[in-house]
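Student: sequence plus predicted model, see below.
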Amino acid sequence: MKELRKLISKFTPERILRKSSLLIMENFQGVDISRIVYPEEVGLDSRYVGESTPSWNKYVVRLLKDLHINNQDAILDIGCGKGSAMLAMLKFPFARVDGIELSEEISEIAIRNLTRLKKQRWQIFNGDAITFKDYNAYSMLYFYNPFPGEIMRQVVANIHSSISGREQEMLIIYNLPVCHELIVKDGVFCKQREYPNGYGDKIFVYSNKNLQHSRLHRSLS
């Protein structure tokens, strides 16, 4: 019943109007951001990857404002889809806003979207998050529920391996954190903050530093 109420809440008249307005605007701009893409549409298996759904909204922007982002920071959207969240991130002074996406077709849509909107400071990697080797190049990672548990377990293990010995802080921003336990299981990352995501769910923020030594401590003062 709770899940049914949550599903119904996503189809209020206000949200339907907003969705329609976004689609009209995107059509005018020649971009494709808001339309959901299901794994089977692009030849992927829904047992291993989630649907490509936009996650840019005011709640994500509010969270990013708390993170004291500067031009030394870089962020990677893992399972970036068509680049929706990257558009929100590009409003902040990151040195780099990158994304990794398994589907070549969806990657090409993201590249086309960001190019047509004349955005800079970004790169899209078409590849597998399980084997990606450059996580240590980023100060922040972003997930919007891109994988089921078994895939997330392997991705987290790859992140741990990539940042082994790292002294600098790394944040993980996890929107709709269904695999929360896998993030904190090995004690490398600890949940430090919690935000609403606008759909009745949460966004968790994790750090590899304790709160006293984290940039998140500044947002509490």
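Tutor: Noted; the coordinates are in hand. Numbers count the residues shown, from 1 in each chain.
Student: all contacts plus neighbour counts: C-alpha atoms, from now on.
Tutor: Will do.
Student: got the contact list for the helix ranked longest in the chain?
Tutor: Longest helix in the chain by number of residues (criterion: DSSP state H): helix 13-29. With Cα atoms under 8 Å, 6 or more residues apart in numbering as the test, helix 13-29 has contacts from 32, 33, 34, 35, 116, 117.
Student: likewise for stretch 55-69?
Tutor: 84-89, 92-94, 144, 195-198, 215-216, 219.
Student: got another one to weigh against that:
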Amino acid sequence: MNTSATFKAEIKRRVKWSLIGAVARLPDSVQTLLFVSAIRKYGKRVPILRAVYSGCYRTHPIDRTLGTDTGGIYPPESVTGTNGPENGNLPYMGCQPSIVRHALNQLGDVSGRTFIDIGCGKGRPMIVATEFPFDAVLGYDIAAPLVDVANRNAKIVARRFPERTIMRAFVDDATRMPFPSKDIVAFFFNPFGAELMSVMRQKFEAALADHTLERLTIVYIYPTCAHVYDGSPMLARQASFNTPYAPSEIGYGPDLQQEVIIWNDARHA
């Protein structure tokens, strides 16, 4: 191992995220100004501004509407103390509510089922899940600071919509946690690399085999490790599609659409 090269790469990465964080703390009005086409044309060429042009640092419409906080991009070490992507955890960023909503609409009646967001971060998908009649809406993340924000968001949503299922987030390692019920919808927004996704697959398969889980649906947005679940003999694809952002969300994420794949356990395929 080239210790010098590794050290330089680590310093470069830490400086990069420090500078991105500084830019991210600019007032929302300034960040909005950066999206004016004449400024954006040149600003996107500045390496440090590229993260701003992901749109993730702007105040998202869902946060303006509800008063929640679900935005930003956070590298793993900023919230977990781990040392970058080699530990298998990827940076936090929120996905678009319209994509989550469209995906959950494909599941039919979800009454009696438990929604679990694995790598929940600040809980944006959980907020959308409370729009559906799940028995429980739960999130799990190893990043305690983000889980604290998710639970503050939960209180805001509960006050505004007392008729909805209350969402709750927990600090936990998803690869080791017990499943909260026998009938779950597991949600992923690209939280891990292939190694940890393989561990999750083994966990799902073992639980289906011993009937700890009686029913399983996996909803995977930005499915970079889809091959892991396609390789399972206990899972079958229900759907695969690309969904465009809602018009109001364009400019609040790095893309214009998002790929979604849904698997069911073979008994319910």
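Tutor: Here it is on my side, so go on. Because the structure is predicted, anything quoted here is derived from the model rather than measured.
Student: picking up where we left off before, show me the contacts of helix 13-29 of structure 1 that map onto strands.
Tutor: Secondary structure assignment by DSSP state E places none of those in strands.
Student: buried subset of the contacts of stretch 55-69 of structure 1 as a ChimeraX selection?
Tutor: Here is the ChimeraX selection string for the buried members of the contacts of stretch 55-69 of structure 1, based on 16 or more other Cα atoms under 10 Å:
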select :84,85,86,87,88,89,92,93,94,144,196,197,215,216
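Student: which of the contacts of stretch 55-69 of structure 1 fall in strands?
Tutor: 144, 195, 196.
Student: looking at these, which is nearest residue 209 of structure 1?
Tutor: Proximity of these to residue 209 of structure 1 (Cα to Cα) peaks at residue 195, which lies at 19.0 Å.
Student: can you put the contacts of helix 13-29 of structure 1 in a markdown table and add neighbour count?
Tutor: As requested, these are exported to a markdown table (neighbours: other Cα atoms under 10 Å):
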| residue | neighbour count |
| --- | --- |
| 32 | 19 |
| 33 | 25 |
| 34 | 19 |
| 35 | 14 |
| 116 | 12 |
| 117 | 13 |
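Student: ok, those residues vs residue 101 of structure 1, which is closest?
Tutor: Nearest to residue 101 of structure 1 among the contacts of helix 13-29 of structure 1: residue 33, at 14.4 Å, using Cα to Cα.
Student: quick check: the aligned residue for the closest one in structure 2?
Tutor: Under the alignment (TM-score structural alignment), residue 33 of structure 1 maps onto residue 70 of structure 2.
Student: cool, residue 50 of structure 1 as well?
Tutor: So, by TM-score structural alignment, residue 50 of structure 1 is matched to residue 90.
Student: what residues are up against that match?
Tutor: The neighbours of residue 90 of structure 2, taking Cα under 8 Å, 6+ apart as the test, are 75, 76, 84, 190, 191, 192, 193.
Student: aligned counterpart of the fourth one in structure 1, please.
Tutor: Matched across to structure 1, residue 190 of structure 2 falls on residue 145, judged by TM-score structural alignment.
Student: ok, the residue nearest the centre of structure 2 to residue 218 of structure 2 distance?
Tutor: Structure 2 has residue 189 as the residue nearest its centroid, 3.7 Å off, counting by Cα atoms, centre = their mean. With distances taken as Cα to Cα, to the nearest Å, residue 189 of structure 2 is found 11 Å from residue 218 of structure 2.
Student: in structure 1, what range does the longest helix anywhere in structure 2 match?
Tutor: For structure 2, the helix with the greatest residue count under DSSP H is helix 3-24. With TM-score structural alignment applied, helix 3-24 of structure 2 matches no range in structure 1.
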